[in-house]
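Engineer: with the sequence up front, the predicted model follows.
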Amino acid sequence: MRVVNVSEMRDIEQRAERDFGLTSEILMDHAGHSVATSLRERLGGALGAARVLVLVGPGNNGGDGRVMGSYLSTWGAKVLYYVWREQRMEPGVDESWMPSGAAHEPAPGGELAAALMTCTVVADALLGTGTSRPLPDSMREVLDLVRREKERRPDLLLVAVDLPTGLNADTGQVDPGTFRADITVTLAFPKLGLLFFPGAGFVGELQVGGIGLPAELTIPPGPELLDDPVIRRLLPPRPLNSNKGTFGKVLIAAGSPAYPGSAYLVAAAAGRTGAGLVTLAASPTMAPIYAGKLSEATLHLMPPETEDPKSRAGSLLAALAGYAALVIGPGLGQSETTGAFLLAVFAGLQQMSKESRPRLLVDADGLNNLAKSERWWERLPEETVITPHPGEMARLQKGTPVSGGEIDRLDTCRRAAHDWNLILVLKGAHSLIAEPGGSISITAPGNPALATAGTGDVLAGAIGGLLAQGLAPYDAARVGVYLHSRAGLRVSATIGDAGLLASDLLPELPRALHAVKVDD
């Protein structure tokens, strides 16, 4: 699903009117109907007993709120309006074109507190995407009244029309007066600011409501929010007449005496995302540990860690025949010999033909060791997937932290993927996936349950398993990140946002994949 900024949304609406005759009033009617429909679905049979207070501001956002209230009223809800009148209402925002049958019961400023005490839903339609300035004090006072009532009555449902008032649709910055919505029904397309922190923390459940844009209206390429329909189109087929070779083989070089769990998590995740065969490259000291933990994986026995790094690299490279993917790096450590081993592996991969070379994913210590080299990206084959967290990204950028706002993070990711000619997964509260051609995908903000050791290993394995099944590297990265996020949500829905172990994600990966397939 395309993600837009304010100027892009304005251009889309202008072209809709110019090329298709969709006036602002027509778009507003669709928008209000969409928000009302979302609320009706949320309330279900309780709609008839609902008392909805609509906070109406100047401009089209206020108009969307009025239309929403009109539809809810005709469907049986009791609707009241509080119209913020410090500024003159803009032309076109009136009631002359609103659906018939609406009950308009104003809640004057002096009665706002009383109206809040009796309502069950507050709909915020004060300001939309076109405002980035600080909120007037009088508007902050209105929002503060709502916030205090929510504290008093946690079951009060707060709905934001398009976005919470005071949230910058481009940057995600929020005004001190902004309150946290339970639901945000954004219109036409998600806005960047709804996905970036701190704004993402004020959105609640994000829904997208249509505004009647025709399918023929061309939407230029840009950032994409990953969702079920996008991922469903990318999933590899699973034909009935299949065998393990059909779904590809992945070789994993991970783990060490200090980090034995990394290898297990990577290998198990690769299997849980559908790889036909998972093989772990293991030294004599580590092989018994892995064999006891991973019943389904096979082992490639490597020379001891004490042997020459180039000899160990040669053993790994020789084992790659017939393998579609190689995941390397997690838990290997950062010793000098490990660094030499990795560089020898990468050099050998570059000497292979593109047809015989497996897809490559480098994570964790693979990246930390690479970062010690100048122009490290030149050591990697084209279409390599790298999966740094912010600290690793800073090391890859030679000490330059991923700083500034979230827009800077987006630009950094897109530019780095281009400059390094790699598929880049920049992990975080919402991960970014970019490819050299300029395409970039965004995951919806995740959950704090994933902020624990080993979840990155699970992600690396998930992507590796998808690479083994033949997905293009950018697509494998997008699907892997999305399934990893959904698996985390499934676990946290059961145990909450603390106490998740990385291994808890493993059984949820295939369930998340199945849920995407069946549109659950």
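Structural biologist: Cool, got the structure. Note that this is a predicted model, so its numbers are computed, not measured.
Engineer: could you use CA atoms for every contact and neighbour count after this?
Structural biologist: Will do.
Engineer: residue contacts, residue 385?
Structural biologist: Counting by Cα atoms under 8 Å, 6 or more residues apart in numbering, residue 385 touches 360, 361, 362, 422, 423, 424, 425, 473, 474, 477.
Engineer: could I get these as CSV with secondary structure and distance to residue 254?
Structural biologist: As requested, the contacts of residue 385 are exported to CSV (DSSP: H, G, I helix; E, B strand; the rest coil; distance: Cα to Cα, whole Å):
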residue, secondary structure, distance to residue 254
360, strand, 13
361, strand, 12
362, strand, 10
422, coil, 21
423, strand, 20
424, strand, 20
425, strand, 19
473, helix, 20
474, helix, 22
477, helix, 19
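Engineer: neighbour-wise, which one of those residues leads?
Structural biologist: In terms of neighbours by other Cα atoms under 10 Å, the contacts of residue 385 top out with residue 477 at 30 neighbours.
Engineer: now for the closest residue to that residue other than its chain neighbours: which residues touch it?
Structural biologist: Closest residue to residue 477 apart from its sequence neighbours, by Cα to Cα, 6 or more residues apart in numbering: residue 463 at 5.6 Å. For residue 463, the contact set (Cα under 8 Å, 6+ apart) comprises 270, 361, 476, 477, 479, 480, 481.
Engineer: okay, one more to line up with it:
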Amino acid sequence: MGSQQHEHLMSLVNELIPPVSGKLHKGQAGRIGVLGGSGDYSGAPFFSSMGAMRFGADLAHVICEPGAGAVIKTYSPDLIVHGILDPSKSVEEVRSELEGIMSRLHVMVIGPGLGRSEHMQNFAKVAFELAKKMEQMGVVVDADGLWLVQNDPSVVLDWPGVPRVILTPNIMEFKRLCQKMKIDDSAPPKTLCPELARSLQNVTIIQKGETDIVSNGRPIPSEFLQSEGDKVEILESEVRGGLKRVGGQGDILSGSVGVLLAWGSEWVRGSYEHIGHPPPKSKGIADNIPLLAAYGASTFNRTVSMRGWQAKGRSMVTGDLVELVGPVYEELFGAAEDSPEKRRLRNE
């Protein structure tokens, strides 16, 4: 994909971002939940939720095991931590508490630090069930949330309306999903992503790899493409990432894609019209917000990784990347005080 096509797509991603305005109240610029955080994995939900906060979300909730919650609270007072995923509680007890929390969120990220224990997998399944019933609730799935999808694909099927679900599998997770859905994973990579998305009823997938491939299994809308003759089913993010892979980099991706999905969904609903940012007139854009959010977050995350690598080299750790979220956001999307009009002019 050429640089002009990339710049055009990033100009569309810019449109997801609400202007900074004193007329917005706390929470309107993104309320993100992260469901994960088992006993052995307290770092992943922190990186996902703090990545979301640094990207621009107003509020981030971490929903986790009690033991993990006690630890995560020591990482940052900025996070709202709910240690309700208690193995001593019944699924119905947790369902009631979880429903109360999720009713206040725009997007739920399911998977960072979730683990594969029976009770955590069951609680995650409840989160999927609740999300399907909540109008405009978006879901991002990573790590052991994908393990649940692999074992029970029904959790992402039968979504009402346009699926507001984004999966972020790495190479092995993608391979296992293909095998579960009886897709020949030896086929060309650029055909696999749309085929897997179709098999899962057109969820959006970020197929992470040397380049990231994004697809929902449908033809890419003409509004996304510079050439009217193009007939493609994938967007490919060829922005170079860093040369060291650190555990937690994918968690920052899940947080940033969650924020873009929240902003885009609220934009379509008209939540930002009163601050001079009316909803899109194009149905092609309105119906493909997850696709734009996925492409934008992929580009962002790969750039964060490269800046971390350039600064730290082999010593790079995920904590370094969290600190780069703000600077890289401004590099790609401009300063916070920029208006949508200024952002459009800068990207034309």
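Structural biologist: Here it is on my side, so go on. The structure displayed is predicted, hence computed values, not measured ones.
Engineer: same check for the contacts of residue 385 of the first structure, but in the second structure.
Structural biologist: Among those, the ones still in contact in the second structure (both residues aligned by TM-score structural alignment, their matches' Cα atoms under 8 Å) are 360, 361, 362, 422, 423, 424, 425, 473, 477.
Engineer: can you find the partner of the last one in the second structure?
Structural biologist: Which is residue 477 of the first structure. By TM-score structural alignment, residue 477 of the first structure lines up with residue 294 in the second structure.
Engineer: so its match touches residue 214, yeah?
Structural biologist: Yes. With contact defined as Cα atoms under 8 Å, residue 294 of the second structure and residue 214 form a contacting pair (6.9 Å).
Engineer: I'd assumed residue 142 of the first structure was in a helix, is it?
Structural biologist: Yes. According to DSSP: H, G, I helix; E, B strand; the rest coil, residue 142 of the first structure belongs to a helix.
Engineer: show me what residue 244 of the first structure lines up with in the second structure.
Structural biologist: So, by TM-score structural alignment, residue 244 of the first structure is matched to residue 26.
Engineer: next one: residue 280 of the first structure
Structural biologist: Using TM-score structural alignment, the partner of residue 280 of the first structure in the second structure is residue 62.
Engineer: repeat that for residue 423 of the first structure.
Structural biologist: Looks like residue 423 of the first structure aligns to residue 204 there (TM-score structural alignment).
Engineer: residues contacting its match?
Structural biologist: Residue 204 of the second structure makes contact with 163-167, 197, 214-217, 290-291, 294 under the criterion Cα under 8 Å, 6+ apart.
Engineer: which of the residues you listed sits closest to residue 45 of the second structure?
Structural biologist: Distance to residue 45 of the second structure, by Cα to Cα, is smallest for residue 167 among the contacts of residue 204 of the second structure, at 16.3 Å.
Engineer: doesn't residue 205 make contact with the closest one?
Structural biologist: Yes. In this structure, residue 167 of the second structure is within contact of residue 205 by Cα under 8 Å, at 4.8 Å.
Engineer: next SSE downstream of whichever strand or helix holds residue 12 of the first structure?
Structural biologist: Using DSSP states H and E, residue 12 of the first structure maps to helix 6-20. Using DSSP H and E, the helix or strand that follows helix 6-20 of the first structure in sequence is helix 24-43.
Engineer: report all helices and strands that that next one contacts.
Structural biologist: helix 60-74, strand 183-187, strand 205-209 (3 or more Cα pairs under 8 Å, 6 or more residues apart in numbering; DSSP states H and E).
Engineer: you'd agree residue 247 of the first structure is up against residue 275?
Structural biologist: Yes. Using Cα under 8 Å, residue 247 of the first structure is in contact with residue 275, at 5.4 Å.
Engineer: before we move on, back to that, now for the residue nearest to residue 477 of the first structure: what does it line up with in the second structure?
Structural biologist: Matched by TM-score structural alignment, residue 463 of the first structure corresponds to residue 257 in the second structure.
Engineer: how about the strands of the stretch 251-400 of the first structure, start to end?
Structural biologist: Taking DSSP state E, counting those that start in this stretch to define them, one finds strands in the stretch 251-400 of the first structure at 277-282, 298-301, 325-328, 359-362, 385-386.
Engineer: sorry, back to before: tell me how many other residues surround the match of residue 244 of the first structure.
Structural biologist: Residues within reach of residue 26 of the second structure, counting by other Cα under 10 Å, total 12.
Engineer: same question, residue 479 of the first structure
Structural biologist: For residue 479 of the first structure, using other Cα under 10 Å, the count is 27.
Engineer: contacting residues around it?
Structural biologist: Contacts here follow Cα under 8 Å, 6+ apart; on that basis residue 479 of the first structure touches 231, 234, 235, 463, 466.
Engineer: centroid residue for the first structure?
Structural biologist: Centre of the first structure computed as the mean C-alpha position; nearest residue by Cα atoms, centre = their mean is residue 443, 1.1 Å away.
Engineer: which one in the second structure is aligned with that one?
Structural biologist: Here residue 443 of the first structure is matched to residue 237 in the second structure, going by TM-score structural alignment.
Engineer: can you report how many residues lie near the closest residue to that match other than its chain neighbours?
Structural biologist: Distances taken as Cα to Cα, 6+ apart place residue 212 nearest to residue 237 of the second structure, at 5.0 Å, with adjacent residues excluded. A total of 23 residues lie near residue 212 of the second structure under the criterion other Cα under 10 Å.
Engineer: surely residue 212 of the second structure touches residue 298?
Structural biologist: Yes. Judged on Cα under 8 Å, residue 212 of the second structure makes contact with residue 298 at a distance of 7.0 Å.
Engineer: overlap in contacts, those two.
Structural biologist: Listed as contacting both residue 212 of the second structure and residue 298 by Cα under 8 Å, 6+ apart are 206, 237.
Engineer: out of the contacts of residue 463 of the first structure, the closest to residue 159 of the first structure would be?
Structural biologist: Among the contacts of residue 463 of the first structure, and counting by Cα to Cα, the member closest to residue 159 of the first structure is residue 481, at 28.9 Å.
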